[in-house]
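Chemist: please work out how this folds:
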Amino acid sequence: MTTEPVDWNFPTQMAVGPGRIAALPEFCQQQGIRAPLIVTDPGLAALPMVTAIKTACDDAGMTSGVFADVQGNPTLENVEAGVVAFHAGDHDGVVALGGGSALDAGKAIAFASGQNRPLWDFVDVEDGWMLAKSEGIAPIIAVPTTAGTGSEVGRISVITDSAQHQKRLVFHPQMQPSVVILDPELTLSLPSHLTAATGMDALSHSLEAYCTPAFHPMAEGIALRGIRLTQQYLARAVHDGSDLEARTQLLVASSMGATAFQKGLGAMHALAHPMGAHYNAHHGLLNAIVMPYVLHANRSAIEPKITELARYLNLKDPSFDAFFDWVVNLRTEIGIAPRLLDIGIDDSDAELIGEEAAVDPTAATNPIAFSPAQYSALFRNAVNGEFNAIG
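Modeler: Okay, the predicted model is just below:
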């Protein structure tokens, strides 16, 4: 594999390779952006990386600004504050820079900047997106600094409704960024525990997309390759954060996972969304922890597909059990906690989590339609490290 720069269109324009961030001013001009608002998070905003990117834009004759009031699980209030900053600085486009939170917030700010309705009117239910003023959506360039969410190629922003303690999926086709820059050099400083959690998030996207029963062979093929890239490169990147090839391949696997999950997701995300809203825990870490428990619960519906996947991954004696063991061993190797209890989540809210998981949009494409009680039981299993039948 080479780490030489390369350009793709699938369908998003993507610039891939070390050093590609240098082309950001050119891409801004290409998209008609003269005054970009760089949306990032407080941690990144304090690093020289953001200062260098802003300076490069300013040196190219643009008037840039930085908005960094974005939480780990971005809220409606974060988006509203970002829209205020967008208008106050007379900005005409967004550069979303960071992990999934910054990307989701940036996309939502670009979208909401030209709307006259509340953001929740555009939640991904019953074609709410058709109420939007598409001409009011500012152009977006996405620059991920983690390899996990794949939000850079998505048309949805996951935003927390703090009042209701719910994660809502805001959708519009034009929320998909016009340009994506996958520069592995921007991920080199990512700590190993975040590399692990975000990488498992990418795996969960491809794995759930692959398992969902919807018919979408193209997405399924992308999911298979995304899983294999994670198999080959996640542990490498966790153990050696300077491995540029591994970093590049994980960025690609992340984008592939988010491309694949237009086919659907499932119970991992149905549980992770309410848990993220209630406990403000890292989304990728939640998906990583619940992954084997969901696989076990879905086994009767997915065993043939998982056996085929195990064969594709060249696992010894390919079977459901072989793949299950691979997932568990990978989690151990990269330092993922085996139980939710290990990250401070107990089962006192099991009924509430179960009720909210059952109505989460991602539950609709799980291979088995679990009831609220079954989701509660599945949550308890993940809390306590048990593989009991969920009814």
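Chemist: could you use CA atoms for every contact and neighbour count after this?
Modeler: OK.
Chemist: so how far is residue 329 from residue 267?
Modeler: From residue 267 across to residue 329, the span is 21 Å (CA to CA, to the nearest Å).
Chemist: of those two, who's got more company?
Modeler: Higher neighbour count among residue 267 and residue 329: residue 267, with 31 against 13, using other CA atoms under 10 Å.
Chemist: contacts only, for the more buried one.
Modeler: By CA atoms under 8 Å, 6 or more residues apart in numbering, the contact set of residue 267 is 294, 357, 362-363, 366.
Chemist: this one as well, want them side by side:
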Amino acid sequence: MVDSDNPESVFTYGAPQLKFGPGASEEIGYDLSRLGDVRRALVVTDPGVAATGLPQRVAEQMARFGVQAEVYDGARVEPTDASMREAVEHARAQGPFDAFVAVGGGSAIDTAKAVNLLTTNDGDLAEYVNPPIGDGRAPEHPLKPLVAVPTTAGTGSESTTVCVLDVLELQVKTGISHPRLRPVLAVVDPDLTMTQPPMVTASSGLDILCHALESYTARPYTSYPRKRPEERVPYNGANPVADLWCERAMGLLGKAFRAAVRDGDDVGARHDMALAATFAGLGFGNAGVHLPHANGYPIAGRVREYRPADYPQDEPMVPHGMSVALTAPEAFRFTFEADPERHLTAARLLDPSVSDGGADTLPAVVRDLMRDVGMPSGLAAIGYADGDVDALVEGTMAQQRLLATAPREITPDDVADVFRASMHLW
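Modeler: Below you'll find the predicted structure:
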């Protein structure tokens, strides 16, 4: 992979300002008042989080600092292009706004990113979606300040430049990626995650796991050909700074994940999972993710009947963390040969009892975690069969932005093998 004549020697690192700790969400009004001349703000959330009263309390904090706030609670869990367009139209009709505050999981944060993008720049959502599904248009104008307040420990969207959505017509999940989408401030309050039910905790935690593992096993930044400054993208490949965040995230997750799912009132486990999510977000937001996430997009986009516990039951869905995890064991078996020692180091970080091993070591550690936190036993358990593989492969191969980060070249046949081996994991 390395261009020996002109290899890359530069990596970049970006991150939002961060405020972390119990009670951090009680200071958002003050934080927003420090971001400049902010008079009106839109709080973006989903109906479930809105029912807790948290977004309204955040809005009331803003009022004490002279900021008029409106709450929009129409963000969809696992947002679609249609739900994002509805949010954008609402913001356009009620605006203009000087800032946005996202309160919720990755779905609310990603919806707020889309709203911010399309109320500050012209054009349609599809123009900004990553190619080949969209045009990959870059925003021409700066965005307004976005403060992200995650209520789940997992997505890392509060740290990243990426907005993820389902394109309904194509039955595929994809994204928009640009540095201007990154929130200016991430407010991570572990207390807000205490009400996550078990399956939400499990799925979100597996998203942390895949963020850290995929970034840690990603193609090294030095394996790319040298880029001009204007060509550099947020996903650099594995690099020394992202590695540190990912290693720390895996160590915390290995100790706290099972306890957080088993006992939602375990304050220490919840705190460690929130910290692991933050670390993993700071890692993958710069190194990038690869095959499990690329596979997860069509898995989520083509679901027919599956309805997971603890999520809205009005229509079928596969939660994001679940969708990326279901092929992760076999994906890491495939990538093992690119850097065996790095895969084994990751396995030891997740499970210190692991000693030496081979290509099955990391997949076995991931499978054990998945089984222990109540994940489905494979793609067949959520309604897929061998007859779906060709369509799933097509959806994966459309995610070239992600596949470019993989440590091995990936063919459609490789992806098909991973999907088939993931039908039954245990």
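Chemist: go ahead and confirm residue 157 of structure 2 touches residue 281.
Modeler: Yes: contact criterion CA atoms under 8 Å: residue 157 of structure 2 and residue 281 qualify, at 7.0 Å.
Chemist: quick one, strands of the stretch 1-150 of structure 1?
Modeler: 6-9, 13-16, 36-39, 65-67, 93-98, 140-144 (DSSP state E, counting those that start in this stretch).
Chemist: what is the fourth one packed up against?
Modeler: Packed against strand 65-67 of structure 1, as judged by 3 or more CA pairs under 8 Å, 6 or more residues apart in numbering; DSSP states H and E, are the following elements: strand 36-39.
Chemist: ok, now the last one?
Modeler: If you count contacts as 3+ CA pairs under 8 Å, 6+ apart, strand 140-144 of structure 1 packs onto strand 93-98, helix 100-112, strand 179-182.
Chemist: please identify which of the contacts of residue 267 of structure 1 is nearest to residue 380 of structure 1.
Modeler: For those, the closest approach to residue 380 of structure 1 (CA to CA) belongs to residue 294, at 11.7 Å.
Chemist: can you tell me which residue in structure 2 aligns to the closest one?
Modeler: In structure 2, the residue matched to residue 294 of structure 1 (TM-score structural alignment) is residue 331.
Chemist: and its match, how far from residue 325 of structure 2?
Modeler: 10 Å.
Chemist: mutual contacts of those two, please.
Modeler: Counting by CA under 8 Å, 6+ apart, the residues touching both residue 331 of structure 2 and residue 325 are residue 292.
Chemist: what does residue 51 of structure 2 align to in structure 1?
Modeler: For residue 51 of structure 2, the aligned residue in structure 1 is residue 46 (criterion: TM-score structural alignment).
Chemist: can you tell me how far that match is from residue 121 of structure 1?
Modeler: As judged by CA to CA, residue 46 of structure 1 and residue 121 of structure 1 stand 34 Å apart.
Chemist: could you do residue 8 of structure 1 as well?
Modeler: As defined by CA to CA, residue 8 of structure 1 lies at a distance of 34 Å from residue 121 of structure 1.
Chemist: one more: residue 385 of structure 1?
Modeler: Counting by CA to CA, the separation of residue 385 of structure 1 from residue 121 of structure 1 is 39 Å.
Chemist: same check, this time on residue 15 of structure 1
Modeler: Using CA to CA, we find residue 15 of structure 1 at a distance of 33 Å from residue 121 of structure 1.
Chemist: ditto for residue 317 of structure 1
Modeler: Note on residue 317 of structure 1: its distance to residue 121 of structure 1, by CA to CA, is 50 Å.
Chemist: residue 202 of structure 1 now?
Modeler: Distance from residue 202 of structure 1 to residue 121 of structure 1, by CA to CA: 29 Å.
Chemist: for those two, indicate the residue with more neighbours.
Modeler: Shown here are residue 202 of structure 1 and residue 121; by other CA under 10 Å, residue 202 has more neighbours (31 against 16).
Chemist: that one: what's it in contact with?
Modeler: Going by CA under 8 Å, 6+ apart, residue 202 of structure 1 touches 147-150, 226, 230, 253-254, 257-258, 284.
Chemist: next, it: secondary structure please.
Modeler: Taken by DSSP: H, G, I helix; E, B strand; the rest coil, the conformation at residue 202 of structure 1 corresponds to helix.
Chemist: separation between the residue mapped onto it from structure 2 and residue 147 of structure 2?
Modeler: Residue pairing (TM-score structural alignment): residue 202 of structure 1 is matched to residue 208 of structure 2. Distance check for residue 208 of structure 2 against residue 147 of structure 2: by CA to CA, it reads 21 Å.
Chemist: same question, residue 218 of structure 2
Modeler: Computed as CA to CA, the residue 218 of structure 2 to residue 147 of structure 2 distance reads 29 Å.
Chemist: cool, residue 201 of structure 2 as well?
Modeler: Note on residue 201 of structure 2: its distance to residue 147 of structure 2, by CA to CA, is 23 Å.
Chemist: in stretch 351-366 of structure 1, what counts as buried?
Modeler: Within stretch 351-366 of structure 1, the residues that qualify as buried are 351-358, 360-366, counting by 16 or more other CA atoms under 10 Å.
Chemist: out of those, who's nearest residue 130 of structure 1?
Modeler: Nearest to residue 130 of structure 1 among the buried residues of stretch 351-366 of structure 1, with distances taken as CA to CA, is residue 361, at 18.3 Å.
Chemist: cool, thanks, signing off.
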